[in-house]
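[1] The amino acid sequence is not available; the structure is as follows:
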């Protein structure tokens, strides 16, 4: 009974639910913004990595390697706490979005690179023979085929980014974890943290299952070929 009253106190969970709900909205907004910005930036970095001039390619490689190696928490602290010393200040939401987007863009760039390089060179030659320019060939021929390969790992990266939104609590952004921590302190009971964990599970578990479904479908398509 003591375990239930301490960690699964229904009355406290109900009282803390409005706070948790506000945190859910901020978490979803942060995750979606990071995915959109990071995905678009990642595709751009990928094209720079593959088709840019040598200095541009080297810059893209350095960008990808550094950000893939750097923990998101370290990057977030640098953006939020270090940049003000050089006169650049961001809100907690902007800092978290920037940190998550930068890291996601690096991973997205590598995933997209692998997807594009998996397309046979004959497809590029055929697009060129049809008189399609580079961007039109990418849009009409290459990227639609590469999308089949990259969707499962990209979806997996998106799920990871949603989990990493919990790090935004470090810079006092009122995300789900920060709201749960505040509710725990206010009510002197860890039940709100359990509630937050259940909410994370509720919207991340479908994403995880979607990744598994996409991977299985990809395997079936390869086998059919």
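    Ah, there it is. Since the model is a prediction, treat every value here as computed from it, not as a measurement.
[2] For the rest of this, base every contact and every neighbour count on C-alpha atoms.
    Fine.
[3] Okay, and residue 66 sits in which element?
    In this structure, residue 66 sits in helix 54-69 according to DSSP states H and E.
[4] same thing with residue 198?
    Taking DSSP H and E as the criterion, residue 198 maps to helix 191-224.
[5] If we go by neighbour counts, what in that helix is buried?
    Neighbour-count burial for helix 191-224, with 16 or more other CA atoms under 10 Å as criterion, is recorded at 191-196, 199-200, 204, 207-208, 210-211, 214-215, 218.
[6] What of stretch 24-42?
    Of the residues in stretch 24-42, 24, 26-35, 37-42 count as buried by neighbour count, 16+ other CA under 10 Å.
[7] Which ones among these lie within strands?
    Counting by DSSP state E, none of the members of the buried residues of stretch 24-42 fall within strands.
[8] who's in contact with the residue nearest the centre of the chain?
    Closest residue to the average C-alpha location of the chain: residue 161 at 3.2 Å, with CA atoms, centre = their mean. Contacts here follow CA atoms under 8 Å, 6 or more residues apart in numbering; on that basis residue 161 touches 31, 34, 35, 100, 104.
[9] relative to helix 191-224, how tilted is whatever helix or strand it lives in?
    Element membership of residue 161, judged by DSSP H and E, is helix 143-164. Between the axes of helix 143-164 and helix 191-224, defined by axes from the mean of the first three to the mean of the last three CA atoms, to 10 degrees, the angle is 160 degrees.
[10] One more to weigh against that first structure:
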């Protein structure tokens, strides 16, 4: 095995193969970034909506709760194919990358909304009531009272989810999206040793996820209570 890896290494580590792998790493990172940024934005909106007590918003609260509970329990690969077949009914010209992004956003929004909601609910109710007594509006209370205190609860699981999500984007290769795992399959089909190919793929995932893990640990330490 080692002899084969040493023999194939000069032919494997060529300029075009490295560019192919780096572009795939960029696609993996872009899928994760788009999914997590969208998930944070819509997750916060869903978490804020579920924390309101307005009776007029009750149907909307029930709808988003149903969405969160459903999508947190469906495997990501199933979501990918459901979205792909649903979109093909509307448009057959949509790219596989766009379908993957939509699927990722649906899943990340559901998970991150629950993480944000847990952080929001960790803030003592008395502080929210005090803000209401001072005539703070709902959004002002969220941004000036709730969120500054809830970040220390939100950050650790949110970064753990993002690191996990970098790995879960590999499932997009099942529908033909050219990301890091797809390049591994492609290079192995060219006759390279699977140990060499997936060793490089493993190193690529580590290079993407480790800095994110360290950033999460740093922010967790900075936001921790003294």
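    Sure, I can see it. Here the structure is a predicted model, which means the values were calculated and not measured.
[11] After superposition, what's the TM-score here?
    Comparison of the two superposed chains (TM-score structural alignment, normalised by the length of structure 1) gives a TM-score of 0.87, and 219 aligned residues with a CA RMSD of 2.2 Å.
[12] quick revisit: tell me which of the contacts of residue 161 of structure 1 are still there in structure 2?
    Contacts from the contacts of residue 161 of structure 1 that recur in structure 2, judged by both residues aligned by TM-score structural alignment, their matches' CA atoms under 8 Å, are residue 31.
[13] Closest to residue 55 of structure 1 out of the contacts of residue 161 of structure 1?
    Out of these, the one with the shortest distance to residue 55 of structure 1 is residue 104. That distance is 22.7 Å, counting by CA to CA.
[14] Surely that closest one touches residue 157?
    Yes. Residue 104 of structure 1 is within contact range of residue 157, at 7.3 Å (criterion: CA atoms under 8 Å).
[15] top helix in structure 2 by residue count?
    Criterion DSSP state H: the longest helix present in structure 2 is helix 15-51.
[16] between the strand or helix carrying residue 4 of structure 2 and helix 15-51, how many degrees?
    Using DSSP H and E, the element containing residue 4 of structure 2 is helix 2-12. For the pair helix 2-12 of structure 2 and helix 15-51, the angle between their directions (the same axes, to 10 degrees) equals 90 degrees.
[17] if I look at residue 24 of structure 1, how far off is residue 97 of structure 1?
    As for residue 24 of structure 1, its distance to residue 97 of structure 1 is 15 Å (criterion: CA to CA, to the nearest Å).
[18] Residue 165 of structure 1 now?
    Here the criterion is CA to CA. By it, residue 165 of structure 1 lies 9 Å from residue 97 of structure 1.
[19] Overlap of the contact sets of the two?
    By CA under 8 Å, 6+ apart, residue 165 of structure 1 and residue 97 have these common neighbours: 30, 31.
[20] following the helix holding residue 66 of structure 1, which helix or strand comes up?
    Note on helix 54-69 of structure 1: by DSSP H and E, the next helix or strand toward the C-terminus is helix 72-77.
[21] which bit of structure 2 covers that following helix?
    With the alignment judged by TM-score structural alignment, the segment of structure 2 matched to helix 72-77 of structure 1 spans residues 76-81.
[22] Same check on stretch 131-143 of structure 1?
    Under TM-score structural alignment, the match for stretch 131-143 of structure 1 in structure 2 covers residues 135-147.
[23] So what touches that stretch?
    The set of residues external to stretch 135-147 of structure 2 that reach it, using CA under 8 Å, 6+ apart, is 120, 123, 127, 128, 131, 132.
[24] cool, stretch 12-21 of structure 1 as well?
    Contacts with stretch 12-21 of structure 1, where a contact means CA under 8 Å, 6+ apart, come from 176, 179, 180, 183, 187, 189, 191, 192, 195, 196.
[25] The same query, at a cut-off of 7 Å, please.
    176, 179, 180, 183, 191, 192, 195, 196 (CA atoms under 7 Å, 6 or more residues apart in numbering).
[26] what's near enough to touch the first one?
    Looking back up the chat, that one is residue 176 of structure 1. With contact set as CA under 7 Å, 6+ apart, residue 176 of structure 1 has these partners: 20, 23, 24, 27, 196.
[27] Let me know the angle separating the longest helix of structure 2 from helix 58-71.
    Inter-element angle recorded for helix 15-51 of structure 2 and helix 58-71: 140 degrees (by the same axes, to 10 degrees).
[28] What lines up with residue 165 of structure 2 in structure 1?
    Per TM-score structural alignment, the equivalent position to residue 165 of structure 2 in structure 1 is residue 161.
[29] gap between its match and residue 25 of structure 1?
    15 Å.
[30] do residue 80 of structure 1 as well
    As defined by CA to CA, residue 80 of structure 1 lies at a distance of 22 Å from residue 25 of structure 1.
[31] and if you look at residue 7 of structure 1?
    When CA to CA is applied, the distance between residue 7 of structure 1 and residue 25 of structure 1 equals 24 Å.
[32] again, but for residue 191 of structure 1
    20 Å.
[33] same deal with residue 11 of structure 1?
    22 Å.
[34] neighbours of the residue nearest to residue 42 of structure 2 when sequence neighbours are not counted, just the number please.
    Leaving aside its chain neighbours, residue 42 of structure 2 sits nearest to residue 109 (6.0 Å; criterion: CA to CA, 6 or more residues apart in numbering). A count of neighbours around residue 109 of structure 2, defined by other CA atoms under 10 Å, yields 27.
[35] so what corresponds to residue 109 of structure 2 in structure 1?
    Checking TM-score structural alignment: residue 109 of structure 2 goes with residue 105.
[36] if I pick its match, what's in contact with it?
    For residue 105 of structure 1, the set of contacting residues under the criterion of CA under 7 Å, 6+ apart consists of 38, 39, 41, 42.
[37] Name the nearest residue to the second one, ignoring sequence neighbours.
    Nearest residue to residue 39 of structure 1 in three dimensions, chain neighbours excluded: residue 105, at 5.7 Å (CA to CA, 6+ apart).
[38] with structure 2 superposed, average distance for whichever strand or helix holds that neighbour?
    When elements are assigned from DSSP H and E, residue 105 of structure 1 belongs to helix 92-117. Between helix 92-117 of structure 1 and the corresponding residues of structure 2, superposition yields a mean separation of 1.1 Å, by mean CA distance after the TM-score superposition for structure 1.
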